[in-house]
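> just the structure for this:
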Amino acid sequence: MTLTDAVDAVLPGALDDLATLVAIRSVSALPGHASDVRASAEWIVEQVRGLGCDDVRIVAEGGQPAVIARFPGPEGAPTVCLYAHHDVQPTGDLALWTSDPFRVRRNGERLFARGVVDDKAGVIMHLAVLRAFGGTPPVGVTLFIEGEEEVGSPSLATIMERHRDLLAADAYVIADSANWNVGEPAFTTTLRGLVDCVVEVSTLDHALHSGQYGGAVPDALTTLCRLLASLHDADGNVAIEGLSAMPDPGLDYPEDRLRAESGVLDGVRLLGEGPIAGRLWTKPTATVIGIDATSVADASNTLAPSARAKISVRIAPDADPDAAMAALARHLETHAPWGARVRVTDGSQGAGTTVPADGPIAAAAHDAFVEAWGIEPVQMGQGGSIPMVADFQKAFPAAEVVVTAVCDPDSRMHGIDESLHLDDFAKACLAEALLLEKLGSDRV
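Next comes the predicted model:
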């Protein structure tokens, strides 16, 4: 049986397992689902043991549970760490979903459900590849399935420090990015970093009647809106002084494609200037992701004394998160109108990174992907942040990192009706299996 045949043979069972894993509501951001996150980790352990591997454990260093399993390879073979995460985003408004988000629904060549692509498809892909090898891969394999990626991996650094010997490898394959298009695979070579904060604006020591004092006394919500508007210039470029940018990438990203993929409404202008790929991958962004203020339903004719917002800033791949956080705080503290009081509370932060694609393992990955997909993979950036890439690079500087994907521009990660393209999933499984085979035979 060829390796292609072996992968094809395990795919039906892998898709059944994907549906089972999706049904476990492992939403790491919601405390009420902590038992579900634990259950999904335990389910993965069962699958690993079913492959004949007893060297598997759940680790939780003050955070959500992760799974580490080790499959020994032949003497002299390299060790490859296969990474994915089993936690998922909240669903949002259930009424907007076409079907139950925790029950896989098939429509044509796509499966729909929360986590069906981000990143439970990555988990199942790794398991499928190990099954294709009968639990005895041609290289040493460390399976590392994290349980809190969707909340910023707060305990990952501790896991890596305390379990360094278990996680040490010659290569890290991180299956948590995006492909260039359906049928067109990609390796991610740049990732932006991330900082966020909460800003609170105060103008009064108590609420006031808007008719009695409006016109002279500023309310906090209007003040906050003006402050938030200062994050961009008139053309939509980020206006926070001190944030850097990397040079624009050479890959063409047509505006009509971006509009079709994102669903920007007709007549709505895009933000910023310059090539779109640069705006998405190498320049900073500033996004208001939440506001605490009186709701419309509860509104009265009142001047609000305080209001606050959460701001998320993506930073250039080579930018320093500490410096970026300081620049964001400085901007907010110096741009509040009318002398309003401003308090900035730092939030999470993660470093971006560049991922070299010129090493021997990257070359083997390239050849494996060409063989599996029948097309040259694209080297592209990602606007999203995957801080553990930089964490692996820092902890294991001699190792190579390869960032792959099971999703495409139509997958709607984190959104309503998240979906997985079935043929792309099959090709991704084959590509990863071929990579392990090549690494085993070449003894990279």
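> switch to C-alpha atoms for all contacts and neighbour counts from now on
OK.
> distance of residue 363 relative to residue 190?
17 Å (C-alpha to C-alpha, to the nearest Å).
> more neighbours: which of the two?
Between residue 363 and residue 190, residue 190 has the larger neighbour count (other C-alpha atoms under 10 Å), namely 25 against 13.
> is it fair to say the more buried one lies in a strand?
Yes: assessed with DSSP: H, G, I helix; E, B strand; the rest coil, residue 190 lies in a strand.
> quick one: it and residue 355 touch, right?
Yes: between residue 190 and residue 355 there is a contact under C-alpha atoms under 8 Å: 5.9 Å.
> endpoints of stretch 44-58, how far apart?
Length of stretch 44-58, first residue to last, C-alpha to C-alpha: 10 Å.
> could you say which helix or strand contains residue 111?
Secondary structure from DSSP states H and E places residue 111 in strand 110-112.
> please give the structure of this sequence too, so both can be compared:
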Amino acid sequence: MKPEELKPEELEVTVDGLMDGLRADLERLAAIPSIAFPGFPPEPVHEAHDLLVGLLRDVGVERVDRIDLPDTAPVIFGEIPPPSPDAPTVLLYSHYDVQPPGDEALWQSPPFEPTPIEGGLRARGIADDKSNVIAHLGMLRAFQGRPPVGIKIVFEGQEEYGSPFDDYPPTDAARFACDAMVIADLGNLRPGTPTLTTGLRGACEVVVEARTLEEPRHSGEFGGAAPDALLALLKALATLHDVHGDVAVEGLRREDWTGTTYTEDEFRSLAGVRDGVPLIGSGSLGERLWSGPAITVIGLDAPSVEGAASAVVPSARAKLNLRFHPQQDPKEAQRRLVEHLRSLKPFGVPLTVTPGDTGPGYEAVTGGPAYRAALAALKEAWGKDAAYVATGGSIPLVNGLAKAAPGAEVLLFGAQDSMCNLHAPNERVLFSELRNTVVAMCAFVREYAAGFEAGGRS
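Presented below is the predicted three-dimensional model:
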């Protein structure tokens, strides 16, 4: 039997036979501290790059290019031509750089020493996103480098810090042209629940400032009449939410969420909500987290409690992060927040409101042949129907790749899960999720190719 003809039972046997090698390669990759942030040495990033280039060539990817853009780590681009003129092409994305480990005292084992845990491995970046890099390689190995579709491989080296690659793909559209793309930089809602992510909230930032006095003044002599800048700012910030904790800024889009979501107990555990503290907002968790807005005060310039003087505060400012509906225009969402703040004069004090960066959300088109193939593949791998979720985080490169290939279907799934501690201490990946992701990717390209042969493009 040819590799491209692998049926479900043969496919599972094949992938199971690859798992020891995939685990070994994941450990090798996760042991490299490939942190592309300023202040960290660049050599480990290039070491991870070179390791992956070698692994791609070993599996039969003859064309492996290096894309060097200004002020970023190298992007790996590989290509396998379609096996026939009427076969589709699938672009596979993941990234090989990782977050810094943070406070290493909070780790149960050194962050760059992959350590066995029950059912998996612990290390920084082992889930986000090196597990997905290895899942792509596992699919190619299962087909012995000859999958039934054309393949374009994009392994980015500076996704976590941000790079020009987010905007680059549309400037080189021919390179990224494809019929479907699998963006593997996320994963399942929970272990054992196959999950397709269909939406990403957008994001923007706004700084708001109150200035009232030339300098601090004694609170006993002047307090009660002299305008306190911090009180004015806090009064303004309090208008951003209603009594339930829902965002009260007019014009920010909010809709019912009809997909799957967390249970409240799951979410409380994931968020680390203290016992006795309620969640904020109303409606379903999916609506609060994914199809509605959220405003967070992410920074506050004000006198600290430690060493505070008995004085009226002359100035204070806050930095706000707004997350908004995947389909809302980012400039409109930001404008709504800016207009709301500028309309306020708490205690008669004018506010200075400064718009910051914006990033669009994304909502995938569903129902096409690649989407149908992905649903079948996820069910084959996990033995149950896929859940539908969105994510409150932004992945700017999705929009960049989607603009480069505007006709391509975009699929977001992978080997992570919401409980893997990505960006946190003790990040881990489960072998069951990695194994099933490899099976799902193999089944996806098989089903997608078959659908094309049967006229499934429409």
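> the strand holding residue 111 of structure 1 maps to which residues in structure 2?
Taken onto structure 2 by TM-score structural alignment, strand 110-112 of structure 1 occupies residues 120-122 there.
> average offset between that stretch and structure 1?
In the superposition against structure 1, stretch 120-122 of structure 2 averages 2.5 Å from its aligned positions (mean C-alpha distance after the TM-score superposition for structure 1).
> just tell me what residue 358 of structure 2 corresponds to in structure 1.
Matched to structure 1 by TM-score structural alignment, residue 358 of structure 2 sits across from residue 349.
> ok, and the closest non-adjacent residue to that match?
residue 195 (4.2 Å; C-alpha to C-alpha, 6 or more residues apart in numbering).
> could you check how far that neighbour is from residue 322 of structure 1?
On the measure of C-alpha to C-alpha, residue 195 of structure 1 and residue 322 of structure 1 end up 8 Å apart.
> what's the answer for residue 174 of structure 1, then?
Distance from residue 174 of structure 1 to residue 322 of structure 1, by C-alpha to C-alpha: 25 Å.
> what does residue 380 of structure 1 give?
Taking C-alpha to C-alpha as the measure, residue 380 of structure 1 falls 26 Å from residue 322 of structure 1.
> check contacts around residue 129 of structure 1.
Contacts for residue 129 of structure 1 (C-alpha atoms under 8 Å, 6 or more residues apart in numbering) come out as 7, 429-430, 432-433.
> now the strands: where do they sit in the stretch 51-200 of structure 2?
Secondary structure of the stretch 51-200 of structure 2 (DSSP state E, counting those that start in this stretch): strands at 63-67, 75-80, 89-95, 115-117, 120-122, 150-156, 180-183, 187-188, 195-200.
> distance to residue 162 of structure 2 added to those strands, as JSON lines?
Formatted as JSON lines, the strands of the stretch 51-200 of structure 2 follow (distance: least, C-alpha to C-alpha, whole Å):
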{"stretch": "strand 63-67", "distance to residue 162 of structure 2": "16"}
{"stretch": "strand 75-80", "distance to residue 162 of structure 2": "13"}
{"stretch": "strand 89-95", "distance to residue 162 of structure 2": "11"}
{"stretch": "strand 115-117", "distance to residue 162 of structure 2": "28"}
{"stretch": "strand 120-122", "distance to residue 162 of structure 2": "25"}
{"stretch": "strand 150-156", "distance to residue 162 of structure 2": "10"}
{"stretch": "strand 180-183", "distance to residue 162 of structure 2": "16"}
{"stretch": "strand 187-188", "distance to residue 162 of structure 2": "20"}
{"stretch": "strand 195-200", "distance to residue 162 of structure 2": "17"}
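> ok, so of the contacts of residue 129 of structure 1, who is nearest residue 334 of structure 1?
residue 432 (50.1 Å; C-alpha to C-alpha).
> residue 310 of structure 1 is in contact with residue 196, isn't it?
Yes: between residue 310 of structure 1 and residue 196 there is a contact under C-alpha under 8 Å: 7.1 Å.
> which secondary structure element contains residue 15 of structure 1?
helix 3-22.
> that helix packs against which elements?
Helices and strands touching helix 3-22 of structure 1, as assessed by 3 or more C-alpha pairs under 8 Å, 6 or more residues apart in numbering; DSSP states H and E, comprise helix 120-132, helix 422-442.
> how does it look with 7 Å?
The criterion is 3 or more C-alpha pairs under 7 Å, 6 or more residues apart in numbering; DSSP states H and E, and the helices and strands that helix 3-22 of structure 1 contacts are helix 120-132.
> which parts of the helix it packs on are buried?
120-132 (16 or more other C-alpha atoms under 10 Å).
> likewise for stretch 269-283 of structure 1?
271-272, 275-283.
> can you check stretch 42-52 of structure 2 too?
44-46, 48-49, 52.
> can you check stretch 102-117 of structure 2 too?
So, applying 16+ other C-alpha under 10 Å, buried residues of stretch 102-117 of structure 2: 107, 109-115.
> list just the nearest of those to residue 170 of structure 2.
Looking across the buried residues of stretch 102-117 of structure 2 and measuring by C-alpha to C-alpha, the closest to residue 170 of structure 2 is residue 112, at 35.0 Å.
> distance check, that closest one against residue 390 of structure 2.
30 Å.
> swap in residue 174 of structure 2?
In terms of C-alpha to C-alpha, residue 174 of structure 2 sits 29 Å off from residue 390 of structure 2.
> who's more crowded, these two?
Neighbour count, other C-alpha under 10 Å: between residue 174 of structure 2 and residue 390, residue 390 has more, with 27 against 11.
> what lines up with that one in structure 1?
That one, residue 390 of structure 2, aligns with residue 381 by TM-score structural alignment.
> and residue 239 of structure 2, by the same measure?
Going residue by residue (TM-score structural alignment), residue 239 of structure 2 aligns to residue 230.
> show the contacting residues for that match.
Counting by C-alpha atoms under 7 Å, 6 or more residues apart in numbering, residue 230 of structure 1 makes contact with nothing.
> distance of it from residue 337 of structure 1?
10 Å.
> reformat the buried residues of stretch 42-52 of structure 2 as TSV; add distance to residue 22 of structure 2 and secondary structure.
Below are those laid out as TSV (distance: C-alpha to C-alpha, whole Å; DSSP: H, G, I helix; E, B strand; the rest coil):
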residue	distance to residue 22 of structure 2	secondary structure
44	20	helix
45	20	helix
46	21	helix
48	15	helix
49	17	helix
52	12	helix
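> what is the nearest of those to residue 211 of structure 2?
Residue 211 of structure 2 has its nearest neighbour among the buried residues of stretch 42-52 of structure 2 in residue 45, at 44.7 Å by C-alpha to C-alpha.
> what's the local residue count around the closest residue to the closest one other than its chain neighbours?
In this structure, residue 45 of structure 2 finds its nearest non-sequential neighbour in residue 34, 4.2 Å apart by C-alpha to C-alpha, 6+ apart. Residue 34 of structure 2 has 28 neighbours, counted by other C-alpha under 10 Å.
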